[in-house]
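Undergrad: Take this sequence and fold it.
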Amino acid sequence: MNAQKIEKYGDELYEALVARKTVAPLLEREPDITINDAYRIQQRMIERRVQAGETIVGKKIGVTSKAIQDFLGVFQPDFGQLTSGMSYADGSTIDIDTLIQPKAEAELAFVLKDDLIGPGITAMDVIRATDYVVPCFEIVDSRITDWKIKIQDTVADNASCGVYVLGKTKGDPRTLDITLAGMVVEKNGELVSTGAGAAVQGSPANAVAWLANTLGALGISFKAGEVILSGAQSALLPIKDGDELVCTIGGLGSCKVAFSGRSAA
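TA: This next block holds a predicted model:
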């Protein structure tokens, strides 16, 4: 795909984000689009956010479960970039009016104390470079109409990033078993999902190592202080006005978020 089209679709997705509207799937309009093309479109979309005053604060890993990989027809995770405008504190109430067609998922977030420079990064390297882990919610949101996405669509759309919420309780991954620690998600006081770190590429640290190596091959490194969302351990949950979600990870603690308003879609 030529540079003119890359810029066109990146700008289109950014403008859809700002206007809180959707666009037709890119793959329907560009049947030959590759995943590499999609990442270039994603980069253009992120450039527009940075030009508007945001900063890049980390990365998110998506498509970590076999069910989602089968649905999208791909057999490795993808990634998107986190910006300063996406971050919410534990206990926040998120105005759904600022989103388009959001859904929530619970996962484990890593905050780094050291740089991670791939390739050659192992899960143990990830643990050593991590300052702490926290439970978190990612509120995914697609700028693609009706979530009619294939892997090229979601990658171009910054891996369907919306916003995220980090819990307050900080855990040490050197003493917490992040693979076996159970996760429980409650919605409005009722149990709606359970999971464990092993559902994410065998361990959330494996997913982070994969991304460090993928980025390293592109000459990009993780920086100390960055936040890495390691991939969903819960089901994807619809949200609406008045909902409250609580995610609890055994041995670590909880993260809570509430919602008000009505999404654009």
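Undergrad: use CA for all of it now, contacts and neighbours both
TA: OK.
Undergrad: tell me, how many neighbours does Tyr88 end up with?
TA: Per other Cα atoms under 10 Å, the neighbour tally for Tyr88 reads 17.
Undergrad: Mind checking what secondary structure it has?
TA: State at Tyr88, reduced to three classes by DSSP: H, G, I helix; E, B strand; the rest coil: strand.
Undergrad: Quick check: closest non-adjacent residue to it.
TA: Distance criterion Cα to Cα, 6 or more residues apart in numbering; nearest residue to Tyr88, sequence neighbours excluded, is Val165 at 4.8 Å.
Undergrad: Report the secondary structure state of that neighbour.
TA: Under three-state DSSP, Val165 falls in the strand class.
Undergrad: That one and Ala258 touch, don't they?
TA: No: the criterion here is Cα atoms under 8 Å, and Val165 misses it with Ala258 at 10.4 Å.
Undergrad: of the two, who's got more company?
TA: Set side by side, Val165 and Ala258 show more neighbours around Val165, with 24 against 21, by other Cα under 10 Å.
Undergrad: just checking, Ile151 touches Val74?
TA: Yes: using Cα under 8 Å, Ile151 makes contact with Val74 at a distance of 6.9 Å.
Undergrad: out of those two, which sits in the busier spot?
TA: Ile151 (22 against 15).
Undergrad: which stretches of the stretch 1-150 of the chain form strands?
TA: 56-62, 78-83, 87-89, 93-95, 103-112, 130-140 (DSSP state E, counting those that start in this stretch).
Undergrad: counting contacts, what elements does the longest one pack onto?
TA: Spelled out, it's strand 130-140. When contacts are defined as 3 or more Cα pairs under 8 Å, 6 or more residues apart in numbering; DSSP states H and E, strand 130-140 packs onto strand 103-112, strand 163-166, strand 244-249, strand 253-260.
Undergrad: Sequence B follows; please return its structure for comparison with A:
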Amino acid sequence: MNNQLKDHVYHAYEHLRQAELEKKTVAPLTELYPDITVEEAYQVQMRFINQKVQKGQQIVGKKIGLTSHAMQELLGVDQPDYGHLLNTMEINDKGDISMSKVFQPKVEAEIAFVLNRDLKGPSVTIEDVLDATDYIVPALEIVDSRIAEWKINLQDTIADNASSGLFVLGNERFSVLETDLTKIEMNLFRNGELVNTGYGSAALGHPAKCVAWLANKLYEYNVTLKAGEIILSGALSAAINAQTGDRFTAGFTHLGKVEVSFS
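TA: Take a look at the predicted model:
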């Protein structure tokens, strides 16, 4: 049984690895391996992350996905998922992303937490998260998928590192005590045109609730959120497709702006 499980995970991993090597999107894992479980999908994700770490990349944080009820309903789930952030995934504010480095990118705006102490489940609360937060910054996540045409189910996105491609952090840091995070308004612009609006409350009712969920979820795997880690707490509105020549700017009340371009 263990060997069958390992084979199952290995073939799914190889399927996505080939997509990365050839820079071509591939069929959904859930089509090729209909019985793949959420647990196995996380094993695929960790195999990828471990391989990258062995080659010198560093884990700098986590991202939380599926924090909106709309996305959860779309994929038929009742909880978020998570992926890993690597140092090679960070783009400078006002930086440029070559379309040759991504598959089919979409842009989301969210609030990023940077921790000043460890957070370990299983009973982390919103208050614990706020107490453990060094600062917050506005952020853009460039979600991406190796699965053709974004035809993903939950297991597909989890295996593919929760569809996390790149991320951008604003340069100015803010205290979590300075404002009510649920009432922060975000306006996302593409090439100067408003394309999306959202509020902090869109992420499970409170962005810090998402971070608490993650800390408690990771307890199941004996993983602790570490001081210094960056946590992308979840999109405040729908993801917007990015194309060559696009410039995205997200403006947040109380948190300023963050920007990225595609070429």
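Undergrad: Need the TM-score from the superposition.
TA: Overlay of the two chains. TM-score (TM-score structural alignment, normalised by the length of structure 2): 0.96; 260 aligned residues with a Cα RMSD of 1.1 Å.
Undergrad: returning to that earlier point: structure 2: which residue goes with the residue nearest to Tyr88 of structure 1?
TA: The equivalent of Val165 of structure 1 in structure 2 is Val168 (alignment by TM-score structural alignment).
Undergrad: got the contact list for its match?
TA: Contacts for Val168 of structure 2 (Cα atoms under 8 Å, 6 or more residues apart in numbering) come out as 90-93, 139-141, 258-260.
Undergrad: Columns distance to Gln104 of structure 2 on top of those, output as CSV?
TA: CSV is the format used below for those (distance: Cα to Cα, whole Å):
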residue, distance to Gln104 of structure 2
Glu90, 17
Ile91, 17
Asn92, 20
Asp93, 21
Ala139, 19
Leu140, 16
Glu141, 13
Val258, 21
Glu259, 19
Val260, 16
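Undergrad: And the helices in the stretch 101-250 of structure 2, which stretches?
TA: 126-131, 154-159, 207-219 (DSSP state H, counting those that start in this stretch).
Undergrad: and among the ones you listed, the most buried is which?
TA: Of all the helices of the stretch 101-250 of structure 2, helix 154-159 has the most neighbours on average by mean count of other Cα atoms under 10 Å, namely a mean of 26.
Undergrad: Please name every helix or strand in contact with that one.
TA: Using 3+ Cα pairs under 8 Å, 6+ apart: helix 154-159 of structure 2 touches helix 29-32, helix 38-54, strand 81-86.
Undergrad: Which part of structure 1 matches it?
TA: Counting by TM-score structural alignment, helix 154-159 of structure 2 lines up with residues 151-156 of structure 1.
Undergrad: hey, which helix is longest across structure 2?
TA: If you go by DSSP state H, structure 2 has its longest helix at helix 2-22.
Undergrad: For the residue most central in space within structure 2, give its distance to Phe103 of structure 2.
TA: Taking Cα atoms, centre = their mean, the centroid of structure 2 lies closest to Lys63, which sits 3.4 Å from it. From Lys63 of structure 2 over to Phe103 of structure 2 the distance is 19 Å, taken as Cα to Cα, to the nearest Å.
Undergrad: now Asp81 of structure 2
TA: From Asp81 of structure 2 over to Phe103 of structure 2 the distance is 21 Å, taken as Cα to Cα.
Undergrad: ok, those two, which is more surrounded?
TA: The neighbour comparison of Asp81 of structure 2 against Phe103 (other Cα under 10 Å) goes to Asp81, with 25 against 20.
Undergrad: which one is the more buried one nearest to, not counting chain neighbours?
TA: Excluding the flanking residues, the one nearest Asp81 of structure 2 by Cα to Cα, 6+ apart is Gly65, at 5.1 Å.
Undergrad: Thought Gln79 was touching that neighbour, still the case?
TA: No: between Gly65 of structure 2 and Gln79 there is no contact under Cα under 8 Å: 9.2 Å.
Undergrad: Number of residues surrounding Lys5 of structure 1?
TA: Neighbour count of Lys5 of structure 1, defined by other Cα under 10 Å: 13.
Undergrad: What's the match for it in structure 2?
TA: Matched by TM-score structural alignment, Lys5 of structure 1 corresponds to His8 in structure 2.
Undergrad: One more: Ile178 of structure 1?
TA: Matched by TM-score structural alignment, Ile178 of structure 1 corresponds to Leu181 in structure 2.
Undergrad: Great, nothing more from me.
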